[in-house]
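Trainee: no sequence on this one, just coordinates:
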């Protein structure tokens, strides 16, 4: 792929990363003379994943906001479908875990304002997590991945009751497969900010069913139990976003953003500008680091709902690639041999 020119326009320069459904490349738009990113759909993906790929393009095309990655085009060549999107320089939000309160508030406020803009246009993200957010060198948030974003009028591409999203950041209603509204993103952003402020997730276990149960039933510990000197106002704001009942959370992202701004410590608020700290060093973040290949997985289980839920989770994580799944091992293995 490196060196190819797709549609006689997009010159592929380097591979940026591999996901379970697409590979991302840095490219040059030779017609407009600008760098772009190409998100190329992998050929083996299921039909519902293909539908979500085009759904991402449709959802993102409705949005024009400085904190949301822009989409420029969708195209295909020789049966290979790809999105042309804004190329964003920066570091993943995970590099800002943990952060001091003023950074949590400033970055959280930007995320909330971007999602408020999307919600006003009836777009629910459904998969807010650090891996889907970048921070530019100027300290600007960019929400990167709209692969699970759902326009209000869109047809479902997952079965009713299917759990979709990333378990550690799922709202209780997502964990139960219930219908969703914009308040699901409020909860997920609360999880992200809890992790940024404390360095730990509010709910964390290697057992996915246990984690989903915690999201539904277990109240989070106050942040001050992890960080004793955290401002009480910030503690209260994040805990309110993490209420189990949607009616007890902030009802809009605008309200969440305003509450975060009001929680800014006085010393930081008096500063002429809030500067985000440099991202922590990451052993895998170097520009010359090779792209990591996803772990290829074959799933065999006769419990269809459990199997489909696990597939949905794995496919949302770029570290895994599900190459076959069926009710028995022979059938799953046969799927992999046919690839």
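Mentor: All right, it came through fine. Just so we're clear, the structure is a prediction, and the values are computed from it rather than from any experiment.
Trainee: Could you use CA atoms for every contact and neighbour count after this?
Mentor: Will do.
Trainee: so how far is residue 70 from the most centrally placed residue in the chain?
Mentor: With distances taken as Cα atoms, centre = their mean, residue 132 lies nearest the centre of the chain, 3.3 Å away. Remark: distance between residue 132 and residue 70 (Cα to Cα, to the nearest Å) = 14 Å.
Trainee: again with residue 50
Mentor: Taking Cα to Cα, one finds residue 50 at 20 Å from residue 70.
Trainee: Contact partners for residue 197?
Mentor: Residues near residue 197 by Cα atoms under 8 Å, 6 or more residues apart in numbering: 97, 98, 99, 100, 101, 104, 223, 227.
Trainee: and if we set it to 10 Å?
Mentor: Applying Cα atoms under 10 Å, 6 or more residues apart in numbering to residue 197 gives the contacts 96-105, 191, 223-224, 226-227, 230, 234-235, 238.
Trainee: Could you tell me which of those are located in helices?
Mentor: The helices, defined by DSSP state H, take in 101, 102, 103, 104, 105, 191, 234, 235, 238 from the contacts of residue 197.
Trainee: Redo the residues you listed as CSV? Include neighbour count and distance to residue 337.
Mentor: CSV is the format used below for the ones in helices among the contacts of residue 197 (neighbours: other Cα atoms under 10 Å; distance: Cα to Cα, whole Å):
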residue, neighbour count, distance to residue 337
101, 21, 51
102, 24, 52
103, 21, 49
104, 23, 47
105, 25, 50
191, 28, 40
234, 26, 53
235, 18, 52
238, 26, 48
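Trainee: Comparison target, given below:
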């Protein structure tokens, strides 16, 4: 048996019964299995034991156990060689990758800030004990039906992609700044359903202008200024308006906790042909491509202001109707209390005619 000869129905380590294939990444496979001793589902990630990356993969899995934050899927076991297969056993969770959600549509400001704020807080706790993920992406962040976040691949994902030096993957060092940059990219993807810096997890590349990444507010209408600024403080080189850059996961989590949802939520993306030229304007946007409100547009007017204006108008009309009613009632009362008997106009005219004839 090797990493790719495993089949459903097999039992590994005398307790893990393989159920079905859950996914494949970097020539490794992840299976859902049943722990027959504890009667619970687990995830088993396998690869051939003679793979050059197997040793680093298992070492990274063991090292990740120093991180106790429950938002990381916990490693339960790591086996170097069983029938030609090296594998790592993890907790199992019923959730979907963030990439699946983003392929459907972008997220609202509040939801994006909350989810990535949770990821950033978990990553900050890992950094406190000297552990780095280095491959944070929409594929390694899992979200369940209640928007509870779980993170997989702590250390091991980097080991799978590393080639040559064990401390590098795809030419980038594995350190705190690698995680900070990845958090900014995932936040950007949550807001516009595009990936900054190429294709990733099935998402199209984010547009650029003169070699600089367009900020989220220029890609999709409804992105709040707060969360847009957080993105720029992570990814901007340098950040606009001389803003202080965010250089730690803890700083990112704190900044996202202060984000307000001050723009309408998106109803979907409708790219114009200009998007292909790197100068995108969206059909649903009332904002010009330079980030300023478009002439005649009202889409960015806060909903609360509109409601307040309508309420004031209704109140003014009610007051006006009240005073008109009182004036009409006063005029009627004055007519009823005038001196002398009331003579209909027609009768008075008829009585005046004989007097005029006698005269």
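Mentor: Great, that's in hand. Since we're looking at a predicted model, the values are computed, not measured.
Trainee: so what number do they get for TM-score?
Mentor: For this chain pair, the superposition-based TM-score is 0.64 by TM-score structural alignment, normalised by the length of the first structure; 242 aligned residues with a Cα RMSD of 3.1 Å.
Trainee: Quick check: closest non-adjacent residue to residue 244 of the second structure.
Mentor: residue 233 (6.6 Å; Cα to Cα, 6 or more residues apart in numbering).
Trainee: Can you name the helix or strand that the one you found falls in?
Mentor: Secondary structure assigned from DSSP states H and E places residue 233 of the second structure in helix 225-235.
Trainee: So what does the residue nearest to residue 244 of the second structure match up with in the first structure?
Mentor: In the first structure, residue 233 of the second structure lines up with residue 240, judged by TM-score structural alignment.
Trainee: dump the residue contacts of its match.
Mentor: Contacts of residue 240 of the first structure (Cα under 10 Å, 6+ apart): 186, 187, 190, 234, 246, 248, 249, 250, 256.
Trainee: Would you mind giving the residues you listed as a markdown table with distance to residue 55 of the first structure added?
Mentor: Listed next are the contacts of residue 240 of the first structure as a markdown table, based on distance: Cα to Cα, whole Å:
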| residue | distance to residue 55 of the first structure |
| --- | --- |
| 186 | 22 |
| 187 | 23 |
| 190 | 26 |
| 234 | 35 |
| 246 | 26 |
| 248 | 31 |
| 249 | 28 |
| 250 | 28 |
| 256 | 27 |
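Trainee: Which two among those residues are spaced furthest apart?
Mentor: The most widely separated members of the contacts of residue 240 of the first structure, counting by Cα to Cα, are 234 and 246 (19.3 Å).
Trainee: and residue 101 of the second structure, how many residues sit next to it?
Mentor: 16 (other Cα atoms under 10 Å).
Trainee: swap in residue 73 of the first structure?
Mentor: Using other Cα under 10 Å, residue 73 of the first structure is surrounded by 12 other residues.
Trainee: hang on, it in a strand?
Mentor: Yes - counting by DSSP: H, G, I helix; E, B strand; the rest coil, one finds residue 73 of the first structure located in a strand.
Trainee: Report the contact partners of it.
Mentor: Shown in contact with residue 73 of the first structure (Cα under 10 Å, 6+ apart): 38, 57, 61, 82, 83, 84, 85.
Trainee: now swap in residue 218 of the first structure and tell me
Mentor: For residue 218 of the first structure, the contact set (Cα under 10 Å, 6+ apart) comprises 202, 203, 211, 212, 244.
Trainee: And for residue 123 of the first structure?
Mentor: By Cα under 10 Å, 6+ apart, the neighbours of residue 123 of the first structure are 59-60, 62-63, 115-117, 146, 149-154, 181-182.
Trainee: so which pair among those residues is furthest apart in space?
Mentor: Farthest-apart pair in those is 116 and 154; separation 19.0 Å (Cα to Cα).
Trainee: neighbour count winner among those two?
Mentor: residue 116 (23 against 12).
Trainee: you'd agree the more buried one is in a helix?
Mentor: Yes - checked against three-state DSSP, residue 116 of the first structure lies within a helix.
Trainee: circling back: mean shift between the helix holding residue 233 of the second structure and the first structure?
Mentor: Following the fit onto the first structure, the mean deviation recorded for helix 225-235 of the second structure is 0.7 Å by mean Cα distance after the TM-score superposition for the first structure.
Trainee: quick one, helices of the stretch 151-300 of the first structure?
Mentor: Secondary structure of the stretch 151-300 of the first structure, counting by DSSP state H, counting those that start in this stretch: helices at 172-175, 183-198, 208-217, 232-241, 253-262, 266-269.
Trainee: Of those helices, which is nearest residue 331 of the first structure?
Mentor: Residue 331 of the first structure lies closest to helix 208-217 among those, at 24.9 Å (Cα to Cα).
Trainee: Go through that closest one and flag the buried ones.
Mentor: 211, 212, 214, 215, 216 (16 or more other Cα atoms under 10 Å).
Trainee: Ok, stretch 249-258 of the second structure next?
Mentor: Neighbour counts over stretch 249-258 of the second structure (16+ other Cα under 10 Å) mark 249, 250, 251, 252, 253, 255, 256, 257 as buried.
Trainee: Output the residue interval of the first structure matched by it.
Mentor: Here stretch 249-258 of the second structure aligns to the first structure at residues 253-262, judged by TM-score structural alignment.
Trainee: Kindly report the same for stretch 62-75 of the second structure.
Mentor: The alignment of stretch 62-75 of the second structure onto the first structure (TM-score structural alignment) spans residues 58-71.
Trainee: Could you tell me the end-to-end distance of the matching stretch?
Mentor: Distance between the two ends of stretch 58-71 of the first structure: 9 Å, counting by Cα to Cα.
Trainee: residues of that stretch that come out buried?
Mentor: For stretch 58-71 of the first structure, by 16+ other Cα under 10 Å, it's 58, 59, 60, 63, 67, 68, 69, 70, 71.
Trainee: Need the residues you listed in JSON lines (columns: distance to residue 26 of the first structure and secondary structure).
Mentor: Formatted as JSON lines, the buried residues of stretch 58-71 of the first structure follow (distance: Cα to Cα, whole Å; DSSP: H, G, I helix; E, B strand; the rest coil):
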{"residue": "58", "distance to residue 26 of the first structure": "22", "secondary structure": "helix"}
{"residue": "59", "distance to residue 26 of the first structure": "22", "secondary structure": "helix"}
{"residue": "60", "distance to residue 26 of the first structure": "19", "secondary structure": "helix"}
{"residue": "63", "distance to residue 26 of the first structure": "22", "secondary structure": "coil"}
{"residue": "67", "distance to residue 26 of the first structure": "20", "secondary structure": "coil"}
{"residue": "68", "distance to residue 26 of the first structure": "18", "secondary structure": "strand"}
{"residue": "69", "distance to residue 26 of the first structure": "14", "secondary structure": "coil"}
{"residue": "70", "distance to residue 26 of the first structure": "15", "secondary structure": "coil"}
{"residue": "71", "distance to residue 26 of the first structure": "14", "secondary structure": "strand"}
